[in-house]
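Chemist: no sequence on this one, just coordinates:
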């Protein structure tokens, strides 16, 4: 009996130790004091540029919103993924149903660390793995612009996720593996200023890799195939390869890329389609210099073959 009691006590102790370790390792990590100090007072005019680069309205406006209604960030758009259905929340300035009561620090922690004001992990369907690479001052500018937008009442529906994906605390372990502020592409000292700016826009606020890069089983971007194209998160479509590798945009010039981002037309006069329509409209609101920088960066990215499985034709 004593042996059984000792085994039971040992098992309880191991469980307690394991539970404590899990709780410690999954704890939300917020911005440190130096990062908070770097936020400063934002500028709404500069923040509008970041708003469009970040595609905020594409996920947080009401479904099918057009015109000025796209600035009413009431949420409600559904994103059906293998992990469940995520719903874009209300991020309008409503103090009860949106984020109107959030401080600048609250906002920055959500954007750059995926941590809510209440200390919950946010799901990485919100692309903070990319936004983590943003400059604090740009986040401050974005916050200032968001404060100029209307308050819209009404909470968006909750996410619909099955176990274990509905356990937010576990995201802390995922973040330890995949959340980094380091650039994906290491540009050497000879890289042009536009290419460096383009890396920031693409890897940070633009979060292009979130759709254009294949994913691991864990849902993390497979950075060894950065921007090589991927199976779409929703449905059975594909997101194209935007490197210069086979199947990509190697035959596009920088001017071709710039024109596509501005007008939505490819070099062979096809037009943008699918979910890229919203992205291209956002890119068209950036400066010509920003679009040129994105093009310079894409031409500097290592070429990769298509990152999605070959598609069978009807004849096959």
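Modeler: Okay, I see it. Note that this is a predicted model, so its numbers are computed, not measured. Numbers count the residues shown, from 1 in each chain.
Chemist: make it CA atoms for all contacts and neighbour counts henceforth
Modeler: Will do.
Chemist: Count the neighbours of residue 18 for me.
Modeler: For residue 18, the number of neighbouring residues by other CA atoms under 10 Å comes to 12.
Chemist: Residue 69: what's it in contact with?
Modeler: Residue 69 makes contacts with 61, 62, as judged by CA atoms under 8 Å, 6 or more residues apart in numbering.
Chemist: could you measure it against residue 149, distance?
Modeler: Here residue 69 is placed at a distance of 11 Å from residue 149 (CA to CA, to the nearest Å).
Chemist: What residues of stretch 285-294 count as buried?
Modeler: Judged by neighbour count (16 or more other CA atoms under 10 Å), stretch 285-294 contains these buried residues: 285, 286, 290, 291, 292, 293, 294.
Chemist: Just send these back as a markdown table, with distance to residue 269 and secondary structure too.
Modeler: Listed next are the buried residues of stretch 285-294 as a markdown table, based on distance: CA to CA, whole Å; DSSP: H, G, I helix; E, B strand; the rest coil:
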| residue | distance to residue 269 | secondary structure |
| --- | --- | --- |
| 285 | 21 | coil |
| 286 | 22 | coil |
| 290 | 23 | helix |
| 291 | 19 | helix |
| 292 | 20 | helix |
| 293 | 22 | helix |
| 294 | 20 | helix |
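Chemist: ok, the residues you listed vs residue 237, which is closest?
Modeler: Nearest to residue 237 among those is residue 294, at 24.6 Å by CA to CA.
Chemist: Second structure follows, compare the two:
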């Protein structure tokens, strides 16, 4: 009996490996969904600022126009290792100058590289998965207008077992949630939800995570430890952030709080980005935040 069971073990191992391989295949967009899309770089610039691309992909400590050179290099320490933002400038060899709209869509919607590998979720594709294809096409058109950089992207410092990229397919099955987190009850709140839950990826910092790094959607935007474990990102639910909608919109535009304090830390970058958006978008973000249930 034992010998018979043992004879099945190789078969079970192969079947298990095949099932794992099938379940963890990197996702790709159906190319038919991209038919007829033409990117508009002017609209793409607004997507660029809403998505905060320069905050992560500009070279560390760059200022002014240098922030538009998306050479990468910023470090993101985490319990799983240190990740480094890649070069996403239009350089065809070291950046993403050779990418198609489909390549960018696969990266943002599925966390899949042009070579068919999983990206680490330090790149917030779990939020970008809610982005509209037209916005991705517009962003692709705008990125092509930026200065190219020949800087080589730095390899992530990630040890076993987190360096097994194929296992990220299992992580995505568990924690990737492209559905909206909240309901929207008006066009303004729908726009605010899109900016917060998708392009702005606010939940990536303001929502707690479980031990495997997945967002805890039951505590949406209720504050969380920073990824490096050295601080805490505040809650922005109405029970903790009691500013008026006008106060929130003004803060996002200027960085000044109602108490005449100023934004600090990473929010400085966020304000620099959001200040480029029209006032209607900032008011939509504020309206959305005011609809959230209070935290526990």
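Modeler: Received, thanks. This is a predicted model, so every value here is computed, not measured.
Chemist: quick revisit: would you list the buried residues of stretch 285-294 of structure 1 in TSV and tack on distance to residue 16 of structure 1?
Modeler: Below are the buried residues of stretch 285-294 of structure 1 laid out as TSV (distance: CA to CA, whole Å):
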residue	distance to residue 16 of structure 1
285	54
286	53
290	52
291	54
292	55
293	52
294	50
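Chemist: What does residue 88 of structure 1 correspond to in structure 2?
Modeler: With TM-score structural alignment as the criterion, residue 88 of structure 1 lines up with residue 85 in structure 2.
Chemist: Identify the residues contacting that match.
Modeler: Residues near residue 85 of structure 2 by CA under 8 Å, 6+ apart: 56, 57, 72, 73, 74, 75, 76, 153, 154.
Chemist: Could I get the contacting residues of the aligned partner of the third one in structure 1?
Modeler: So the one you mean is residue 72 of structure 2. Here residue 72 of structure 2 is matched to residue 75 in structure 1, going by TM-score structural alignment. The contact partners of residue 75 of structure 1, by CA under 8 Å, 6+ apart, come to 59, 60, 61, 62, 63, 87, 88, 89, 90, 91, 155, 156.
Chemist: Just the buried ones among those, please.
Modeler: 59, 60, 61, 62, 87, 88, 89, 90, 91, 155, 156.
Chemist: want to try JSON lines for the contacts of residue 75 of structure 1, with distance to residue 213 of structure 1 as columns?
Modeler: Formatted as JSON lines, the contacts of residue 75 of structure 1 follow (distance: CA to CA, whole Å):
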{"residue": "59", "distance to residue 213 of structure 1": "19"}
{"residue": "60", "distance to residue 213 of structure 1": "22"}
{"residue": "61", "distance to residue 213 of structure 1": "25"}
{"residue": "62", "distance to residue 213 of structure 1": "27"}
{"residue": "63", "distance to residue 213 of structure 1": "25"}
{"residue": "87", "distance to residue 213 of structure 1": "22"}
{"residue": "88", "distance to residue 213 of structure 1": "21"}
{"residue": "89", "distance to residue 213 of structure 1": "25"}
{"residue": "90", "distance to residue 213 of structure 1": "27"}
{"residue": "91", "distance to residue 213 of structure 1": "27"}
{"residue": "155", "distance to residue 213 of structure 1": "32"}
{"residue": "156", "distance to residue 213 of structure 1": "29"}
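Chemist: I'd guessed residue 155 of structure 1 sits against residue 99; true?
Modeler: No. With contacts counted by CA atoms under 8 Å, residue 155 of structure 1 stays clear of residue 99, the gap being 10.8 Å.
Chemist: OK, contacts around the equivalent of residue 128 of structure 1 over in structure 2?
Modeler: When structure 2 is aligned by TM-score structural alignment, residue 128 of structure 1 is paired with residue 125. By CA under 8 Å, 6+ apart, the residues touching residue 125 of structure 2 are 107, 108, 109, 110, 111.
Chemist: again, only this time at 10 Å
Modeler: 106-112, 119, 131, 176, 178, 198-199, 201, 204 (CA atoms under 10 Å, 6 or more residues apart in numbering).
Chemist: Please list the members of these that lie in helices.
Modeler: Using DSSP state H, the members of those that fall within helices are residue 204.
Chemist: out of the contacts of residue 125 of structure 2, which is most surrounded?
Modeler: Within the contacts of residue 125 of structure 2, most neighbours by other CA under 10 Å means residue 111, with 28 neighbours.
Chemist: show me what contacts that one?
Modeler: When contacts are counted by CA under 10 Å, 6+ apart, residue 111 of structure 2 touches 26-28, 104-105, 117-121, 123-126, 128-129, 168-169, 172, 176.
Chemist: Show only the entries of the residues you listed found in strands.
Modeler: Among the contacts of residue 111 of structure 2, the subset assigned to strands under DSSP state E is empty.
Chemist: Write the ChimeraX selection for whichever of those residues are buried.
Modeler: Listed next is the ChimeraX selection for buried residues among these, using 16+ other CA under 10 Å:
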select :26,27,28,104,105,117,118,119,120,121,123,124,125,126,128,129,168,169,172,176
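Chemist: Give me the subset of the contacts of residue 111 of structure 2 that lies in helices.
Modeler: Within the contacts of residue 111 of structure 2, residues falling in helices by DSSP H are 104, 105, 125, 126, 128, 168, 169, 172.
Chemist: how close does the spatially closest residue to the third one that is not a sequence neighbour sit to residue 122 of structure 2?
Modeler: Closest residue to residue 125 of structure 2 in three dimensions, ignoring its sequence neighbours and counting by CA to CA, 6 or more residues apart in numbering: residue 108, at 5.0 Å. As judged by CA to CA, residue 108 of structure 2 and residue 122 of structure 2 stand 12 Å apart.
Chemist: same question, residue 41 of structure 2
Modeler: If you measure residue 41 of structure 2 against residue 122 of structure 2 using CA to CA, the figure is 26 Å.
Chemist: Residue 44 of structure 1 reaches residue 143, doesn't it?
Modeler: Yes. Contact criterion CA atoms under 10 Å: residue 44 of structure 1 and residue 143 qualify, at 7.7 Å.
Chemist: Which residue of the two possesses the greater neighbour count?
Modeler: The neighbour count for residue 44 of structure 1 versus residue 143, taken as other CA under 10 Å, is higher for residue 143 (26 against 19).
Chemist: What residue in structure 2 is paired with that one?
Modeler: Matched to structure 2 by TM-score structural alignment, residue 143 of structure 1 sits across from residue 140.
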